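Novice: kindly return the folded structure for what I paste below:
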Amino acid sequence: MQQLWEQGGAWLKPGYTPPARSSPHKAAAGQDHPSSCGPRGTEPPGTDNQDLQPTLGPCISNANGDVYLCTFNSLKSFDDPEPIFSAYRFCVLESRWGGSRRREGTGTARTLRTSVSVEGRGRESSALGSGRHGTSASCIHRAPGALDHVVLGNEEWNPWEGDEKNELVASQQRYEANLQMIKNARSHLEQTSLRVQIWGKAAIGLYLWEHIFGGHLQPPDVTAQWREGSQKAGKTYFSFITGPSVVPGYFSVEAENVVLVLNGREKAKIAYATQWLHYAQTLIQTHKIQHVVVVLLGNEQCNNEWIQPYLKRHGGFVNLLFVTYDYALVNEEDIFQWPLGVATYRNFPVVEPSWSMLHDPRSYLCNFLGTVYKNSSRETLMEILKQDGLDKLCWIAAREQWQPQETNESFKNYQDALLQSDLTLCPVGINTECYRIYEACSYGSLPVIEDVMTPGDCGNSSMYHSAPLQLLKTMGAPFIFIKSWKELPAVLEKEKKMSLQEKIQRRKKLIEWYRNFKAWMRQKFISTLEKSFLPSDKG
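Specialist: Now for the predicted structure:
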């Protein structure tokens, strides 16, 4: 980040030559009193006024009126809309005018200013300014503590001369005390700033970054070997890396806090995931990183015992675990449920609602495009749809075998079906939760969910008692939940009687809920990390 220096209230870029300073005896009327930390600075000549935009907060003085604390609310750069740092500035006023200390024919005021930026990107500087009758004329950069011979304008001033000696000693003491205050403030602010690097080694990492965080990746090409992005949220600066070139030991570890996104669905994926965990453990042992968080695409039957020994509660090093599906060990302390999200491994996009998506009538009452497994409830669903010609009212495309990769044509058909259907049917598979639920929400097509538990170890946890889909239910998902597909004909009959206006309002409600759900998950993720890794403020 480029260093910024203050000169007479103006923010200057490196290499900028300030205009010649007028004599301190010709200070313009109406200049700020040195007891003020000053207004927002003006841009140097020839610079874009959008480049640097500091915003100054209020000043606070002590009982003597000679110590001032200003808070810069934000300083934005042209390249990054997020505030890139805040700063404290202490202004110490040393006034010497009037009375017996007034020099004949002129009055002088000395202003000592010290500024510091946080997050380790700035450095301390002090400046001595000269003005008339308490008006600061300018500031010059000097090393901390230096109060030796200085030339200000055309006036030569020796701080150890005569009757000013005692006052300057007191000024030096005040300067040193305030410098210590600045160091303490910087130390506190550095403690309240968290840097987190996310290693995306499973497709749900893209759902976290692009869909929940709303982040971007460069390059945009989804087939790129290396992709990265960054953003600041709350007190935390996040960076994200993903791609085949992200290999243990062959990339820069840029934060002491790491979020590792892993796939734990099957044995081969687990073997790969453990390699990353061992690498993270080595970094912990060599003090390269301090904390590890795992976001885990869990097993669809919640068989996640393999991760337990790595958790800190069991003697491991993983501080926090966010895991998909209704994992019974979710406790909201160090184990949290995480949404499955959309199928980013099939490049399902971030969908921005359009006017037509919300308002246009849709051609189909419902849709189901998916695999029909033998002896499953999906076979029952197909049979019911064929009764009374209901399949003619819905977009149905069943297949007998699961296809992990979509063709361009099949993917477009799927998106069109979501966009053109009022309802999306979501029968259970290996687990009740499926990508289709979140993808339907993206297009405003209301999910109709088969609300039954599937075989395995998933179920209620100590925190939730509404499995399956306890996370979505807890967040008030406005879905249609049915226990049997035999209820579907009544649902579709009711759907036929709904007006377009009623459907429009329902779409808006669904899309708004999904937007809020993602925002809530983002905030929960950030606040959990900050609460766990930032030192608590004892006041």
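
Novice: all contacts plus neighbour counts: C-alpha atoms, from now on.
Specialist: Fine.

Novice: for the helix or strand hosting residue 512, packing partners?
Specialist: Per DSSP states H and E, residue 512 falls inside helix 500-533. When contacts are defined as 3 or more C-alpha pairs under 8 Å, 6 or more residues apart in numbering; DSSP states H and E, helix 500-533 packs onto helix 355-359, helix 435-442.

Novice: winner for burial among those?
Specialist: Mean neighbours per residue, mean count of other C-alpha atoms under 10 Å, is largest over the helices and strands packed on helix 500-533 for helix 435-442, with a mean of 22.

Novice: show me what the helix or strand following it is packed up against.
Specialist: Using DSSP H and E, the helix or strand that follows helix 435-442 towards the C-terminus is strand 446-450. The helices and strands touching strand 446-450, judged by 3+ C-alpha pairs under 8 Å, 6+ apart, are strand 421-426, helix 435-442, strand 480-482.

Novice: packing partners for the shortest one?
Specialist: Counting contacts by 3+ C-alpha pairs under 8 Å, 6+ apart, strand 480-482 packs against strand 446-450.

Novice: ok, residues contacting the strand it packs on?
Specialist: Outside strand 446-450, the residues that touch it by C-alpha atoms under 8 Å, 6 or more residues apart in numbering are 422-428, 432, 437, 440-441, 479-485, 507, 510.

Novice: just the buried residues from those, in ChimeraX please.
Specialist: Selection of the buried residues among the contacts of strand 446-450 in ChimeraX, burial being defined by 16 or more other C-alpha atoms under 10 Å:
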select :422,423,424,425,426,427,428,432,437,440,441,479,482,485,507,510
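
Novice: what about the strands in the stretch 101-250 of the chain?
Specialist: Assignment of strands within the stretch 101-250 of the chain using DSSP state E, counting those that start in this stretch yields the ranges 108-117, 125-131, 150-152, 155-157, 194-200, 227-233, 236-242.

Novice: please generate a structure for the following sequence too, so the two can be compared:
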Amino acid sequence: MIRSPGQVLRKVLLFVCFIQVVVTVYLAFCIYNSAFSTLKGIKSLPKLEDTQRYIQPQKESHQKVVLDFDIGKHEADIVLAEQEMRPHEGQEAVVQLGDGEGSGKQVRLRRLPVVELWSKAAIGSYLWHHILEGPESLDDNIQGATVGELQMTAFVLRYRSGPGITPETVPEDVRSLVLVVNGRTDEKVKEARLWLDHLQAQNAPPTTILVMLGNECHIKVRESWVSNESPNAMDEYVQSLLDSDLTLCPAGMNTETYRVYEALGTGSTPVVEEVMTKGHCAASPWRLLKRHDPPIIWVKSWDNLGKVLAKERRYSKQYKALRRLRVFQWYEWFKLRMRDSFVSIVTTSLLQPG
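Specialist: As a prediction, this is how the structure comes out:
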């Protein structure tokens, strides 16, 4: 029996459609299984451990308390102000109910204590925007300053940043404070000392956590550095991260670079040069990320990049799409852990009796 060309073409098309349906169902099952297993792994992660170390002050004496808290960019020294820890109890407000059921009754509302976060270093902006994901807007009262506020479970965190934030413009009725300053250069050290002197000179100095970006590594000033990129250049950079399966992160003047976190935030897999730069950096860079098993490709030398790219070419588009999803999910989980660690330290160090 001789089939017509139309019958043969019809059967071929039906067979192709059947194959497409099978492939689509298989890919959907793979994506669902991968996402479910990733979320299940995240839910089963161990409870956040308290990474604080306390040095108890002696009775009837003012003793400095030092805690170790590594927030990723550098190991920051968090130093409490030289004063006794005191409890910070929330204030209460009495509200008179109006018309309707229960009118005339008085209800006591407990106000959460306020913790101020003053940022005078880029790492403070990273903490507020990237880890805490807090809002920011221009301050109507102080020129060149920005403000933001987040309500946590046990306190309200109030953020202040910008060149307009100086010892003369910040409020003086603060009881709990997180101060982020820069100590990378002699000029920045002098500026940080002014902040500390200002706090100590107050009649009632706030209980303070000091986060200081230390002068730990070799610094080379580049006069051609562009401090303010144009919006087009920024959009182009972000789009390049979104379009890239891999993001190369070579070491600059320091081993660690913000590009790693920018890549993770877009789901791109960072390729990190695991080397030590000159200076007095700690012997184990990237220890915070490595502690949480990040989805990063580590290379000892860029001579090995060819092997990485050769392996990358063998991966399918479906695999790369799933990998991007896993990278993004991991970074969201990582930010939650960093946020919880920060909130835990603020709560136990500033809002509880010593």
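
Novice: re earlier: just so I know, which of the strands of the stretch 101-250 of the first structure lies nearest residue 261 of the first structure?
Specialist: Across the strands of the stretch 101-250 of the first structure, residue 261 of the first structure has its closest neighbour in strand 194-200 (5.0 Å, C-alpha to C-alpha).

Novice: buried ones in that closest one?
Specialist: 194, 196, 197, 198, 199, 200.

Novice: report the longest helix in the second structure, please.
Specialist: Using DSSP state H, we find that the single longest helix of the second structure is helix 5-43.

Novice: which strands and helices sit next to whichever helix or strand comes after it?
Specialist: Note on helix 5-43 of the second structure: by DSSP H and E, the next helix or strand toward the C-terminus is strand 66-70. When contacts are defined as 3+ C-alpha pairs under 8 Å, 6+ apart, strand 66-70 of the second structure packs onto strand 75-80.

Novice: what range in the first structure matches the strand it packs on?
Specialist: Per TM-score structural alignment, strand 75-80 of the second structure has no counterpart in the first structure.

Novice: what's that strand in contact with?
Specialist: With C-alpha under 8 Å, 6+ apart as the contact definition, strand 75-80 of the second structure has outside contacts at 64-70, 207-214.

Novice: try 10 Å
Specialist: With C-alpha atoms under 10 Å, 6 or more residues apart in numbering as the test, strand 75-80 of the second structure has contacts from 63-70, 177-180, 206-214, 216, 281-282, 285, 287-288, 345, 349-350.

Novice: which of those residues are buried? Put it as a ChimeraX command.
Specialist: Listed next is the ChimeraX selection for buried residues among the contacts of strand 75-80 of the second structure, using 16+ other C-alpha under 10 Å:
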select :63,65,66,67,69,70,177,178,179,180,206,207,208,209,210,211,212,213,214,216,281,285,288,345,349,350
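
Novice: of the helices and strands packed on strand 446-450 of the first structure, which approaches residue 204 of the first structure most closely?
Specialist: The closest of those to residue 204 of the first structure is helix 435-442. By C-alpha to C-alpha, the value is 10.8 Å.

Novice: give the aligned range of the closest one in the second structure.
Specialist: Across the second structure, the stretch matching helix 435-442 of the first structure (TM-score structural alignment) is residues 258-265.

Novice: same question for stretch 262-277 of the first structure.
Specialist: Here stretch 262-277 of the first structure aligns to the second structure at residues 181-196, judged by TM-score structural alignment.

Novice: any idea how far the matching stretch is from the middle of the chain?
Specialist: Here stretch 181-196 of the second structure shows a centroid-to-chain-centroid distance of 23 Å under the convention C-alpha atoms, centre = their mean, to the nearest Å.

Novice: so the aligned partner of residue 304 of the second structure in the first structure, which of the three states?
Specialist: Using TM-score structural alignment, the partner of residue 304 of the second structure in the first structure is residue 487. Using DSSP: H, G, I helix; E, B strand; the rest coil, the structure places residue 487 of the first structure in helix.

Novice: so how many other residues sit close to the counterpart of residue 137 of the second structure in the first structure?
Specialist: Under the alignment (TM-score structural alignment), residue 137 of the second structure maps onto residue 218 of the first structure. Residue 218 of the first structure has 13 neighbouring residues, counting by other C-alpha atoms under 10 Å.

Novice: which residues in the second structure does the helix holding residue 512 of the first structure match up with?
Specialist: The aligned range for helix 500-533 of the first structure in the second structure is 317-350, by TM-score structural alignment.

Novice: mean deviation of the matching stretch from the first structure?
Specialist: On superposition with the first structure, the mean distance recorded for stretch 317-350 of the second structure (mean C-alpha distance after the TM-score superposition for the first structure) is 1.0 Å.

Novice: which parts of the stretch 151-300 of the second structure are helices?
Specialist: Along the stretch 151-300 of the second structure, counting by DSSP state H, counting those that start in this stretch, helices occupy 186-200, 231-243, 259-266, 287-291.

Novice: TSV for these, including distance to residue 12 of the second structure?
Specialist: Shown next, in TSV, are the helices of the stretch 151-300 of the second structure (distance: least, C-alpha to C-alpha, whole Å):
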stretch	distance to residue 12 of the second structure
helix 186-200	73
helix 231-243	36
helix 259-266	41
helix 287-291	52
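
Novice: please identify the most buried of those.
Specialist: Mean neighbour count, computed with mean count of other C-alpha under 10 Å, is highest for helix 259-266 among the helices of the stretch 151-300 of the second structure, reaching a mean of 20.

Novice: hang on, the earlier thing: quick one: closest of the strands of the stretch 101-250 of the first structure to residue 324 of the first structure.
Specialist: The closest of those to residue 324 of the first structure is strand 194-200. By C-alpha to C-alpha, the value is 15.5 Å.

Novice: who are the packing partners of that closest one?
Specialist: Applying 3 or more C-alpha pairs under 10 Å, 6 or more residues apart in numbering; DSSP states H and E, one finds that strand 194-200 of the first structure contacts helix 204-206, strand 227-233, strand 236-242, strand 257-263, strand 291-297, helix 500-533.
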